[in-house]
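*Asks:* Using only what follows, build the 3D model:
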Amino acid sequence: MGRQGEDDPFAPVRKPPEHVLGQPLDDLSIEELKLRIEALKAEISRLEDAQRAKSASQASAAAFFKPAS
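*Replies:* Okay, here's the model as predicted:
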């Protein structure tokens, strides 16, 4: 018996994850390493943007709910 979905031509195709933290890198080519670095840098930028947005939202809420002096 094959892996799940191998027998079903209509099953969604599952792509392996692009990168798993801590995975061995020995079998990757220089180009594959370069592509993964670019993807991870883009993801870091996306995470930093989300962090900034949440911080701004939190600061805005804190200012709104600040007790009157």
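
*Asks:* can we go C-alpha only for contacts and neighbour counts from here?
*Replies:* Noted.

*Asks:* which residue is nearest the centroid of the protein?
*Replies:* Glu43 (5.4 Å; Cα atoms, centre = their mean).

*Asks:* Could you also give me the structure for this next sequence, so I can compare it with the first?
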Amino acid sequence: MAVIDDEPRKKLATHEIGQDIALLSVGELIERIAVLRGEISRLEAELKAKDTTKSAAEALFRR
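*Replies:* Here you go, the predicted model:
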């Protein structure tokens, strides 16, 4: 009897912090660096947005 899985499968992580990278090819390492740089940019953008919101709130309550 086959089981039908209606839930979408989670995409496997491209990189996991701390994982063994010794067996990765040069191409795989370059790809992971690009993914991580993109994630860093995304995190920095969110940090900037939160800082802007915090600054606006602080200015509002200083009045």
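
*Asks:* what TM-score do we get after superposing?
*Replies:* Scored against TM-score structural alignment, normalised by the length of structure 2, the superposed chains reach a TM-score of 0.83; 61 aligned residues with a Cα RMSD of 1.6 Å.

*Asks:* how close does the residue nearest to the centre of structure 1 sit to Pro24 of structure 1?
*Replies:* Using Cα to Cα, to the nearest Å, we find Glu43 of structure 1 at a distance of 20 Å from Pro24 of structure 1.

*Asks:* in what helix or strand does the residue nearest to the centre of structure 1 lie?
*Replies:* helix 30-64 (DSSP states H and E).

*Asks:* which one in structure 2 is aligned with the residue nearest to the centre of structure 1?
*Replies:* Using TM-score structural alignment, the partner of Glu43 of structure 1 in structure 2 is Glu39.

*Asks:* The equivalent of Glu31 of structure 1 over in structure 2: what's it in contact with?
*Replies:* Aligning on TM-score structural alignment places Glu31 of structure 1 opposite Gly27 in structure 2. Listed by Cα atoms under 8 Å, 6 or more residues apart in numbering, Gly27 of structure 2 has no contact partners.
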